[in-house]
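[1] sharing a sequence plus its predicted fold:
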Amino acid sequence: MLRDLLADSATRGGDRTFFRHGGRTYSYAEAQDRALDLAQRLHGRGIQPGERLAIDLPNGPDLVFALLAGPMLGISFFLLNTRLTAPKKAELLDGFEVSATVDEEFLATLRSEAPVGFEPPDPASDDVFVRMFTSGTTGLPKAARLTYGALEAAARASAEVLMTPESGCWQLTLPMFHVGGLQVMIRSLVNGSPFILYDRFDAAAVLADVASGEATHVSVVDRTLRELIACDRDMLARYEAVLLGGGPVNERTLEDAAAANVWASYGMTETCGAVAVSAPGRYAEGLRPLPGCEVRIVGPAEDGCGEIAVSGPSVFSGYEPRRGEPASPARSDGAWFLTGDEGRIVDGGLFVSERTCDVFISGGENVYPAEIEREILAVGGVESAAVIGVEDPDWGRRPVAFAAGAGADRAAIVEHLERRLTSFQRPDAVFV
């Protein structure tokens, strides 16, 4: 459990560095104290064990302490993408019971209130820690329930392959509202090693911490890996491990980073991160399941290609039902989670094709065509709409929209999308 891991680290060596943010270093003991103080202030506000809060915070110490306060007070969270517009955030939370939204304004008010002690609850490994919004298999955002046990199992599996216990230092450059970012913190906790937290990705700043000898591991998506290559290909080779995820593997990027220790991975929110990886220089042999994970192909065609199914302790516990909706099971094929992705297994190696569900990835972010189409259809005069993901050398894919209707007006559509969607969701082109 995260609470116990933090408490044990604080007890065994509380003055050891837990993470660094800019020029400020936080020890395990200080992180525990800050998280407990926040939990007590939340309790003073009336928040009780079992309640659900939303978190709308950018990467930073406040986000770390808020997350760690969760198991102390026995509360769980919905993690919001801070890049989304306010209407989209409200839409995501519609139909869920949320006691409060923890954002910067909420924390500023909370700091003026008195902390109130409480009897610590005893969370179980199958209790939900966070809910992350993802596509599921329908193309519309759903809240995937990630338990303490599943997140820890995934962190331990990847740490076993990528790290030596109590050594190394991860760089947390990905947003923590994505599982790839959150897992850097959890992986560091289970491994007993520190991490460096960045407000945003900056290739020069990230590689400077490698040059100093402080950073040894980093988790990236294709776009950020290419930025590192462009910044300093030689420095990239000094990493002990570069974990590449967040979308389909671009083999050209792997070729350009051939001198570096890049581990290509396959995983998703519903599996709490990676379930299979390929060792540096061995991507052509396929990806191998991480310890404790199983992968198989369901309904294979003559060429062996079929739907990828995953089983193991890191699989999520289902999607949180909205008000009035029935609960949906996590294991859609008995003990196996059907991912909605296509692939094949050859000589034990997994080869992944494009996703089959209605979602594509742009710069590490999930883009849902149905969500963009719904917004276009809300514009007066539009009778039909379609959105596709077009290949892009920098972002992987970018949305392009088509609209039809006797009164459809391109300028009105663009203006509406500018107000309703965030930058990575807005189509690069709109054709009427």
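    Thanks, I have the structure now.
[2] please count neighbours and contacts with C-alpha atoms only from this point.
    Fine.
[3] pretty sure Cys231 contacts Ala208?
    No - look at Cys231 against Ala208 with CA atoms under 8 Å: they stay out of range, at 10.6 Å.
[4] please identify which helix or strand holds Leu42.
    helix 28-44 (DSSP states H and E).
[5] just checking, what packs against the helix or strand just after that helix?
    Later in the chain than helix 28-44, the nearest helix or strand by DSSP H and E is strand 52-55. If contacts are counted by 3 or more CA pairs under 8 Å, 6 or more residues apart in numbering; DSSP states H and E, strand 52-55 sits against strand 76-79, strand 100-102.
[6] one more structure, for comparison:
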Amino acid sequence: MYLHGTSTINDQGHLQIGGVDTVQLAERFGTPLYIVDEQLVRQRAQQFVRAFSETDLKFQVAYASKAFSVVAMCVLAEQENLSLDVVSDGELYTALQAGFPVERIHFHGNNKTVSELDMALQANIGCFVVDNFLELDLLHERAQLQGKVANILLRISPGVEVHTHEYISTGQEDSKFGFDLGNGTAATAVATALQYDNLQLLGVHSHIGSQIFEVEGFKLAVEKVATFAVNMREQHQITFPVINMGGGFGIRYTAEDSPLAIEKYVTAIAGAVKEKFSEADYPMPEVWIEPGRSMVGDAGTTLYTVGSTKTIPGIRKYVAVDGGMTDNPRPALYQAKYEAILANRANDAVEEVVSIAGKCCESGDMLIWDLSLPEVKQGDLLAVFSTGAYNYAMASNYNRIRRPAVVFVKDGEADLVVARESLEQIVVNDLVPARFQKTTLAK
């Protein structure tokens, strides 16, 4: 049994996280329940910052809030001296509500709206990561109207392919993101940006994908970025004070995964930056990275209550829980795999192999196939590990199921950071046309 962070099994045979019994958490907050190991999140943040501090490079470690964006997480990120990436007005609003320092906010996204650009400009955020020519023109226009100069990075597609699922691979040439290096659009974007008085070009951004377990892709991306920077210096007599090498550092979901230590990713990127830019006699740029999953992924656990079961002799036994693809769509989206235990009987011997089904009216609502567990009973608590990234963030109200609560646990204390949705909130935005007859509603 592999336990993450502060997770342990207590004397009662219950899973305990952050010194808090998960059985008690279920009784207090209900299920499904997202549990975040606060100490592990802070440890991850400190590892990234410390690793970069030892490289002698100027740097920013920006938490990619798309992985898990709530006000409490933004406050934690600020406390740990991180910067913050946002990709929508909702994530930006969350950051602003948290009082996050605006100068350390970076705005990503491949289709930012005019209202989002205006909102970010009015907030005086630190940097826009510009993804396409339309955005380049719009941002210049909106900054001009507000009498401001916006700092920008140009997102480039470096043409680096990595071994990950095609849905989370982003650095290859055939991608919806960024200006392509190979066909010359990245160079054109630089030339265009330099013509705009209301844009300040800081450098370029490169992100090659997610859930990556090796460093060669990052090193190759640094080499391509450095070559591009040198070419732009020759063409325009400019140097980039910043390069952003993105994120994508892998975590452990199952025994099949072999992520590297955080320090190894950072050392490889920093080493490549020093080598390639020194070779070109280029002023050493400030290096930004943006971990998301690797900051919060394995710090999250989702707690479910077991309900019905269905045994098909000679085929399989289905065990249904009170959540599913509404709180974790990743298995349905790209066959993500997870490990889990019975949180209330963690020391019991394994007796059967079951498949964990969600409660949505979809055959594809399966969380885990072929999981070895003690004999499962109605009312048992199932703890699914490594659900801190892209679970709450992707949660939906499909079947009008309410989104779960979120608690932070640390040093024996549990704090509610997101309340469970109520039934009233499910319909709060619903409207009925006046032309509908009231008698129709009563039927």
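    Perfect, I can see it now. If you're wondering where the values come from, they're calculated on a predicted model, not measured in any experiment.
[7] what TM-score comes out when they're superposed?
    The TM-score (TM-score structural alignment, normalised by the length of the first structure) is 0.29; 188 aligned residues with a CA RMSD of 6.4 Å.
[8] re the thing from before, among the helices and strands packed on strand 52-55 of the first structure, which comes closest to Phe337 of the first structure?
    Phe337 of the first structure lies closest to strand 76-79 among these, at 21.9 Å (CA to CA).
[9] what's the following helix or strand after the closest one?
    helix 86-93.
[10] go through that next one and flag the buried ones.
    88-89, 92-93 (16 or more other CA atoms under 10 Å).
[11] repeat that for stretch 228-236 of the first structure.
    In terms of neighbour count (16+ other CA under 10 Å), stretch 228-236 of the first structure has its buried residues at 228-229, 233, 236.
[12] between those residues, which is nearest Met268 of the first structure?
    The closest of those, once distances to Met268 of the first structure are taken by CA to CA, is Leu228, at 23.2 Å.
[13] in JSON lines, list the buried residues of stretch 228-236 of the first structure along with distance to Ile361 of the first structure and secondary structure.
    As requested, these are exported to JSON lines (distance: CA to CA, whole Å; DSSP: H, G, I helix; E, B strand; the rest coil):
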{"residue": "Leu228", "distance to Ile361 of the first structure": "20", "secondary structure": "helix"}
{"residue": "Ile229", "distance to Ile361 of the first structure": "21", "secondary structure": "helix"}
{"residue": "Arg233", "distance to Ile361 of the first structure": "25", "secondary structure": "helix"}
{"residue": "Leu236", "distance to Ile361 of the first structure": "24", "secondary structure": "helix"}
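[14] turn those into JSON lines, including distance to Leu189 of the first structure.
    Formatted as JSON lines, those follow (distance: CA to CA, whole Å):
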{"residue": "Leu228", "distance to Leu189 of the first structure": "26"}
{"residue": "Ile229", "distance to Leu189 of the first structure": "29"}
{"residue": "Arg233", "distance to Leu189 of the first structure": "30"}
{"residue": "Leu236", "distance to Leu189 of the first structure": "25"}
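[15] returning to that earlier point: pick the most buried one from the helices and strands packed on strand 52-55 of the first structure.
    Ranked by mean neighbour count under mean count of other CA atoms under 10 Å, these are led by strand 76-79, which reaches a mean of 24.
[16] how far away is Val114 of the second structure from Leu139 of the second structure?
    If you measure Val114 of the second structure against Leu139 of the second structure using CA to CA, to the nearest Å, the figure is 8 Å.
[17] with Leu199 of the second structure instead?
    Distance from Leu199 of the second structure to Leu139 of the second structure, by CA to CA: 8 Å.
[18] neighbours of the closest residue to Ser157 of the second structure other than its chain neighbours, how many?
    Among residues not flanking Ser157 of the second structure along the chain, Asp180 sits closest, at 4.7 Å (CA to CA, 6 or more residues apart in numbering). By the criterion of other CA atoms under 10 Å, Asp180 of the second structure has 23 neighbours.
[19] if I look at Asp180 of the second structure, how far off is Met232 of the second structure?
    The spacing between Asp180 of the second structure and Met232 of the second structure, counted by CA to CA, is 14 Å.
[20] equivalent analysis for Glu27 of the second structure, please.
    Counting by CA to CA, the gap from Glu27 of the second structure to Met232 of the second structure is 60 Å.
[21] those two: who's more crowded?
    Legend: neighbour count by other CA under 10 Å for Glu27 of the second structure and Met232, higher for Met232 (17 against 9).
[22] isn't that one up against Ala187?
    Yes - assessed by CA under 8 Å, Met232 of the second structure is found in contact with Ala187 at 7.4 Å.
[23] show me the strands in the stretch 51-200 of the first structure, by range?
    52-55, 76-79, 100-102, 128-134, 142-147, 170-172, 195-197 (DSSP state E, counting those that start in this stretch).
[24] what helices or strands is the fifth one leaning on?
    When you say that, I think you mean strand 142-147 of the first structure. By 3+ CA pairs under 8 Å, 6+ apart, strand 142-147 of the first structure packs against strand 128-134.
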